[in-house]
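**Q** Build me a model:
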Amino acid sequence: MSNTLSLLKLEKNFLEAHEGLTNREAVEEANRCLYCYDAPCIVACPTSIDIPSFIKKIASGNLKGSAKTIMSANPVGASCSRVCPTEELCEGACVLNHSTKPIMIGDLQRYATDWARHNDTVLFEAGEPKGIKVGIIGGGPAGLSAARELARFGYEVTIYEAEKEAGGLNTYGIVSFRLPQSISYWEVEQVKKLNVDIQTNVKVGQDISADEIVERHDFVILAAGMSHVPDLKIEGENLKGVHDAIEFVKATKSGKLSQDYVGKKVVVIGAGNTAIDGATCSVRLGADNVKILYRRTQEEMTAYDFEYEFAKQDGVEFRWLTSPQRIIGNDAGEVTGIECIKMELGEPGEDGRRRPIPVKGSQFVLPVDAVIKAIGQTRHLSLIEQFDLEHSDGVVQVDLETFQTSNPKIFACGDVVFGKGVGEAMVVTAAEQGKLAAYHLHAQLEKVHVN
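**A** Below you'll find the model as predicted:
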C-alpha cells in the first residue's frame, strides 16, 4: 500500500507546475495591452505571431479567432506558450517594460490555445490536392510545421517518425510538469486532420532506405532532431546508475516513474536546458540532494534564466567551475561517488567562451548514488550521409534563405541545421524554419515570392 501511495505522490509531482489564467485574469490581462501599431513583440517573436491581434480577440471573447491567429503563425503555438523564453523574446520587447510590467503574452497564448484544445476546435483545412508528394523525416516541431503548411497548400505529405509517437522534443524531451504530452499530441492531431500521413516507429536506414524515400516523393524535408548525449569519456561511465539525460527525461514523460531515486544523491553534469530538466526530474522523483556540476560559470551556462530560477526553487544546488574526473563504484558495479576537480577560466576558445582549465591539486570526491549526463547531444550523422548531403560535422549545409540542401530535391530545417552560426536551437525557431522550408518549396513550384 505504501508503494502505491508513493507512486501516486510521484505522479502528482509530474503534473503541470504552472497554472493557467482564469477567464477573468485572461480578460483583465488582455485589456492591459496597448495593441501597438508597430508592435515590437511581433518583431521579437521568431514566428511573427500577430500578438496584439490575438490578445485583442481574447478581450473581445473571440477565442477561436485568437487561437487561429496564434497557430497560423506557429503550428506548435500551444507548446511554445509553455516553453518559450518569453522574457527574452516577446515579453522582453513589450513597451510596458518601461513603465510597469510586460503583458503576460505566454500565458495569454496558453489561454487561447488551451480553449481550442479543450473545445476540440478545427482551425485549418487541407488545400486542393496538387498531386505532388513530399516526405518529411522527423515529426518534431520543424517537421510538423513543414507538414502543416504543405498540407494547407495541397501537397500529399508523409512524415516518417522513428519514435512511437510524433511530436519530437515536445512529446519526449521536455519535462511533463512544464509541457504535458497531451499538449504535443493535440498539435500532432491538428496536422493529422489535414490528411498528413504520420508513420511512426519508422527508422530511415532500418525500416526504409533513404533512396526509397527519395524515389517515393517529389521532394523531401529533413527535419530530424538530435541524437543521444555523448560519452563523458571518463572512468566509471558504464556503472549502474549513470544515465543519458535525454533517455532519463523521456522515461518520465512515458510514465515510467521509478522509486529508485527516493532519498538518493544525484549529480547532473552540464548546465543546459536538458541538464535542468534532468535535475528537476530527479527532485520530483524524490532525490534527497541534487547537484548540477558545470566546468564554467553561471555566465557561460546555456540554460534559460527562467529554467535556472525554476531549478533553484526546486532546491537544486549548482557547483560552478567543477569538472568530473571519474565515476566511482562499488563491487556490485553501482555508483557510489564522483571525483571532481576545480576549474578556472582561461582565454576564449573558438566559440567565444573562455576555456576551463583544471586547478592542480584541487581534486575532491562527492558521494552520489546516480549520475545524469547532460553535456549536449550528438547529431544524426549516419542519416545525413544516407541522403548524401553536404554537412559540417553533422550540421547540414543549406541555403540560408530557402533551406535547400546540396540536393535540390531535399530541404532541411530544425536541429539538423542548427549550429555553426545558423539559428538558435529553440522549439519556436525550429517551427519557424519548418514553415519557411515549406514556403520556399512551394514558391519554387509556384514561382511566387516569399517574404
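**Q** For the rest of this, base every contact and every neighbour count on C-alpha atoms.
**A** Noted.
**Q** and the closest residue to P348 other than its chain neighbours, how many neighbours does it have?
**A** Of all residues not flanking P348 in the chain, R354 sits nearest, at 3.7 Å (C-alpha to C-alpha, 6 or more residues apart in numbering). Residues within reach of R354, counting by other C-alpha atoms under 10 Å, total 16.
**Q** Following the chain past the helix or strand hosting T113, name the next helix or strand.
**A** With elements taken from DSSP states H and E, the one containing T113 is helix 105-118. Following helix 105-118 in sequence order, the next helix or strand is strand 133-137 (DSSP H and E).
**Q** contact partners of that following strand?
**A** Contacts of strand 133-137 with the rest of the structure, by C-alpha atoms under 8 Å, 6 or more residues apart in numbering, involve 143, 147, 155-161, 213-214, 216-224.
**Q** compare with the first, here's sequence two:
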Amino acid sequence: MAQGQMAPGIVSGRLSSDELTSNFTDLHPPLAPHEAAVAADRCYFCYDAPCVTACPTDIDIPLFIRQIQAAQPQAAARTIFDQNILGGMCARVCPTETLCEEACVRETAEGKPVEIGRLQRYATDTLMAAGEHPFDRAAPTGKSVAVIGAGPAGLACAHRLAMLGHDVVIHESKPKAGGLNEYGIAAYKSTNDFAQAEIDWLLKIGGIAIETGSALGEGISLDGLVQNYDAVFLSIGLAGVNALRAQGADKDGVRHAVDFISDVRQADELAKLPVGRNVVVIGGGMTAVDAAVKSKLLGAEHVTIAYRRGRDAMGASRYEQDLASSQGVRILTNVQPFAVHGNGSAAEIELEYTTSAGGSLTGTGETVRVPADQILKAIGQTLEGAPEGLELDGNKIAVTGAGRTSVTGVWAGGDCAAGGEDLTVTAVAEGRDAAMDIHANLTT
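**A** Sure thing, here's the model as predicted:
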C-alpha cells in the first residue's frame, strides 16, 4: 500500500457529485455591475491612501475604484495590471483582510472595509472576459532571459521582460505552468480553471515560451543557463516539506498537505478523490486551513487543525481561521504531534500539550489522543534543488536589492528567495521588480 493513499478509512465517494459541485463553488461570488458601483461608492478616495501602502504591489487602489465608480471597469483593470499582471488571481487569493482592507479607513472607522478584493476581481474579470491584453510589446532588444519556474514570481518577471522587448523562455518542472496558483490554491478560491485561463491571457503579450518538464539538474544547469542567456531569474519555490518528527509518522494515511491540495486541484472528478473519515491537519498556516476545509468539503466527518502555539501565532489570518470553523473544522492550539498510533495505518494521533516561556516552546508531558485515519502535514516547506554556488540566507536564496543573487547575472524571487512573505502578491511584486532590474542591467 502506498503511504497516505488508500489506507483503511480513506475512501472516495463520501459525497455525491452534486454535493461536491455545490461544496466547491466560488467562495466569493463575483460582483454584479450594480453591486460593484455600490461597493465603489463606499471608498473615501484618500489622498494618502493607507490601502496602497499595505499592498505589496503598490496598486493605486483609490484610482481603480474611482474608475469603477465612473463605470470604467476596463480602465480600472489597466490600473491594476500596470502594477500586478496577476491581479485577477490575487483578487481571489490575497489575504486582503490583513493587507489593503485591514488598512482601509472604513475598517478603522466602522469595522467594515471597502471590498477592495472583490472590486479588483470585478475589474480584472471584465477586461479579461473581453479578450483584451492591456499592454503592447516594445521593439525587440535582442536579449534573452531564462526564467526557472512558472509560478507567480516567474510569470510576473517574464511578462514584464517580454513587455520591455526581451525574449523569455520559462523552464517549468511540472506538466502545467502556474506554480501554486495551479497546484496549491484552494479549489473553492480559484474555480473554472482560472489559473490556466490567466496564463493563456498573460501570454498574449508575446515573446514568452514555456517549456514544461524542464527542471534544474535534469538536463539544464545554472552554469549552462548563464552561458546561453543574457540573464537568469530563479523562481523555483519551496519543494521540500519539513519532517513531522513524531513516532509512527511513516504509517499509511500520513501525507503532505500540499500534495493533497494538488490532488484536489487536478482532479477530473472530485467524487473519485479519497478522504478520511477523521482527518487531522498539522500546522497553522494558510495551507493547513485550505487542506482542512477541502477535507470537510470532500465529506470527512471530523476534521481537526492541530497547531503547536496559540491562535494569535497562527500564520492563517483570523478570517481564514473563522472560515475553517464555519465549515465545522475544529482548531486545537498549543498541541504538537507526539505519536501516530495504528496497526500499519494511522488510526489515532497523540498530541502533546505545549507551553511557551520566553519564546521557547516546550512540551508539558500531558497528551491527548484524537481519532485520525488521515493526517495531513502542513508544517512548512523547505528549499530543494538550489544550484551550487548560490549564497543562502538560512533556508532560502540570499538576495540584495531587487532580487540579485551572489552569482552575477542571476536574480531570484518568490518563495525561494529570502525576505518578504510567502504570498502570491509578494511573489508577483518580486518578479516584477527583478524584471525591471534585469532590464536596467541589460540596457545600460
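**Q** rewinding a little: I'd say the residue nearest to P348 of structure 1 and L321 touch.
**A** No - R354 of structure 1 sits out of contact with L321 when judged by C-alpha atoms under 8 Å, with a separation of 11.7 Å.
**Q** need the strands for the stretch 151-300 of structure 2, in chain order.
**A** For the stretch 151-300 of structure 2, applying DSSP state E, counting those that start in this stretch gives strands covering 167-172, 208-212, 215-216, 219-220, 231-234, 240-241, 254-256, 278-282.
**Q** As TSV, those with distance to F338 of structure 2 and mean neighbour count would be great.
**A** What follows is these, written out as TSV (distance: least, C-alpha to C-alpha, whole Å; neighbours: other C-alpha atoms under 10 Å):
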stretch	distance to F338 of structure 2	mean neighbour count
strand 167-172	37	24
strand 208-212	40	18
strand 215-216	36	18
strand 219-220	41	10
strand 231-234	37	26
strand 240-241	18	15
strand 254-256	14	23
strand 278-282	11	28
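**Q** could you dump those strands to a markdown table with distance to A418 of structure 2?
**A** Below are the strands of the stretch 151-300 of structure 2 laid out as a markdown table (distance: least, C-alpha to C-alpha, whole Å):
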| stretch | distance to A418 of structure 2 |
| --- | --- |
| strand 167-172 | 21 |
| strand 208-212 | 25 |
| strand 215-216 | 19 |
| strand 219-220 | 24 |
| strand 231-234 | 12 |
| strand 240-241 | 16 |
| strand 254-256 | 23 |
| strand 278-282 | 25 |
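**Q** Of all these, which one comes closest to T382 of structure 2?
**A** Nearest to T382 of structure 2 among these is strand 240-241; the distance by C-alpha to C-alpha comes to 4.5 Å.
**Q** what's the burial count for whichever residue in structure 1 pairs up with I199 of structure 2?
**A** Under the alignment (TM-score structural alignment), I199 of structure 2 pairs with V188 of structure 1. Per other C-alpha under 10 Å, the neighbour tally for V188 of structure 1 reads 25.
**Q** Report the contact partners of V188 of structure 1.
**A** L144, A166, G167.
**Q** for structure 1, what's the longest strand?
**A** In structure 1, assigned by DSSP state E, the strand with the most residues is strand 335-348.
**Q** what helices or strands is the following helix or strand past it leaning on?
**A** The helix or strand immediately downstream of strand 335-348 of structure 1 is strand 354-358, counting by DSSP H and E. Other helices and strands packing on strand 354-358 of structure 1, by 3 or more C-alpha pairs under 8 Å, 6 or more residues apart in numbering; DSSP states H and E, are strand 335-348.
**Q** Need the residues that contact the strand it packs on.
**A** Residues external to strand 335-348 of structure 1 that are found in contact with it (C-alpha under 8 Å, 6+ apart): 239-242, 295-296, 321-330, 354-359, 362-371.
**Q** Throw together a PyMOL command that grabs the buried residues out of these.
**A** Below is the selection syntax for PyMOL that covers the buried ones among the contacts of strand 335-348 of structure 1, with 16 or more other C-alpha atoms under 10 Å defining burial:
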select buried, resi 239+240+241+242+295+296+321+322+323+324+325+326+327+328+329+354+355+356+357+358+363+366+368+369+370+371
